[in-house]
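Enquirer: got a structure for you, letters missing:
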């Protein structure tokens, strides 16, 4: 597992493919693109206008990881479906939370 997030000194970069205008706000798991890159799949009900979908994604990921919303920011791909989110904080703790939420075999 891996490739869909990258630890940094000040947190973690998480790579996400966002689908707006969905029926629910949810994280669906890990997917691999045709180019071989991995990303987390997420859906939000918000529309992709005036940053609403990005704000909904930040809130969704913060809740999903049990982090304050202020710790999650879209840093790349604001107008694209493929986004990079910066999750600020202890990189080891955040990475462990991501693995626990995405790997059914991981011990939480």
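Expert: Happy to help now that I have it. Quick caveat: nothing in here was measured; it's all calculated off a predicted structure. Numbers count the residues shown, from 1 in each chain.

Enquirer: please make it C-alpha for all contacts and neighbour counts, starting now.
Expert: Noted.

Enquirer: okay, now residue 30: neighbour count?
Expert: Residue crowding around residue 30 was assessed by other CA atoms under 10 Å; the count is 19.

Enquirer: take this one as well and set it beside the first:
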């Protein structure tokens, strides 16, 4: 598996995604890879779960999936998080989050 693919893994009925969040950024966006995770900048502050909600909304939008298919499974109070995406393969998620990387 390439370095670019290690942040996302297939699981039953979907995949998991390792994310490194940068809350309080100027704008939302995928910043690339950071230590085996995809780095995502979010405008939302890390207060009262607002960055977690913004992360779920951002990833769902990038994937063209309903928010209900994206859930936070680890790292609620950390910058390092794990998301579970149902109904999408690791390859689909990789292509949507890092389209410029040839996986």
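Expert: Yep, it's here. The model shown is predicted, which means the values in this text are computed figures rather than measured ones.

Enquirer: what range in the second structure matches stretch 41-49 of the first structure?
Expert: The aligned range for stretch 41-49 of the first structure in the second structure is 39-47, by TM-score structural alignment.

Enquirer: sort out which residues of the matching stretch are buried, please.
Expert: 39-44, 46 (16 or more other CA atoms under 10 Å).

Enquirer: cool, stretch 58-70 of the second structure as well?
Expert: Quick answer for stretch 58-70 of the second structure (16+ other CA under 10 Å): 58-60, 63, 65, 67, 70.

Enquirer: helix, strand or coil: sort out the residue mapped onto residue 96 of the first structure from the second structure for me.
Expert: Taking TM-score structural alignment as the alignment basis, one finds that residue 96 of the first structure is matched in the second structure by residue 91. Following DSSP: H, G, I helix; E, B strand; the rest coil, we place residue 91 of the second structure in the helix state.

Enquirer: and residue 91 of the second structure, how close does it get to residue 16 of the second structure?
Expert: Using CA to CA, to the nearest Å, we find residue 91 of the second structure at a distance of 11 Å from residue 16 of the second structure.

Enquirer: for the two, indicate the residue with more neighbours.
Expert: For residue 91 of the second structure versus residue 16, the count of surrounding residues by other CA under 10 Å is larger for residue 16: 24 against 14.

Enquirer: return the residues in contact with the residue nearest to the spatial centre of the second structure.
Expert: Per CA atoms, centre = their mean, the C-alpha nearest to the average position across the second structure is that of residue 19, at 5.0 Å. For residue 19 of the second structure, the contact set (CA atoms under 8 Å, 6 or more residues apart in numbering) comprises 7, 37-40, 79-83.

Enquirer: 7 Å instead?
Expert: Taking CA atoms under 7 Å, 6 or more residues apart in numbering as the contact definition, residue 19 of the second structure lies against 37-40, 80-82.

Enquirer: and which of the residues you listed is nearest residue 97 of the second structure?
Expert: Proximity to residue 97 of the second structure was ranked across the contacts of residue 19 of the second structure by CA to CA; first place goes to residue 38, at 8.1 Å.

Enquirer: what's the average distance of the longest strand that the second structure contains to the first structure?
Expert: With DSSP state E applied, the strand covering the greatest number of residues in the second structure is identified as strand 14-22. Using mean CA distance after the TM-score superposition for the first structure, strand 14-22 of the second structure ends up 0.4 Å from its aligned counterpart in the first structure, as a mean over the superposed pairs.
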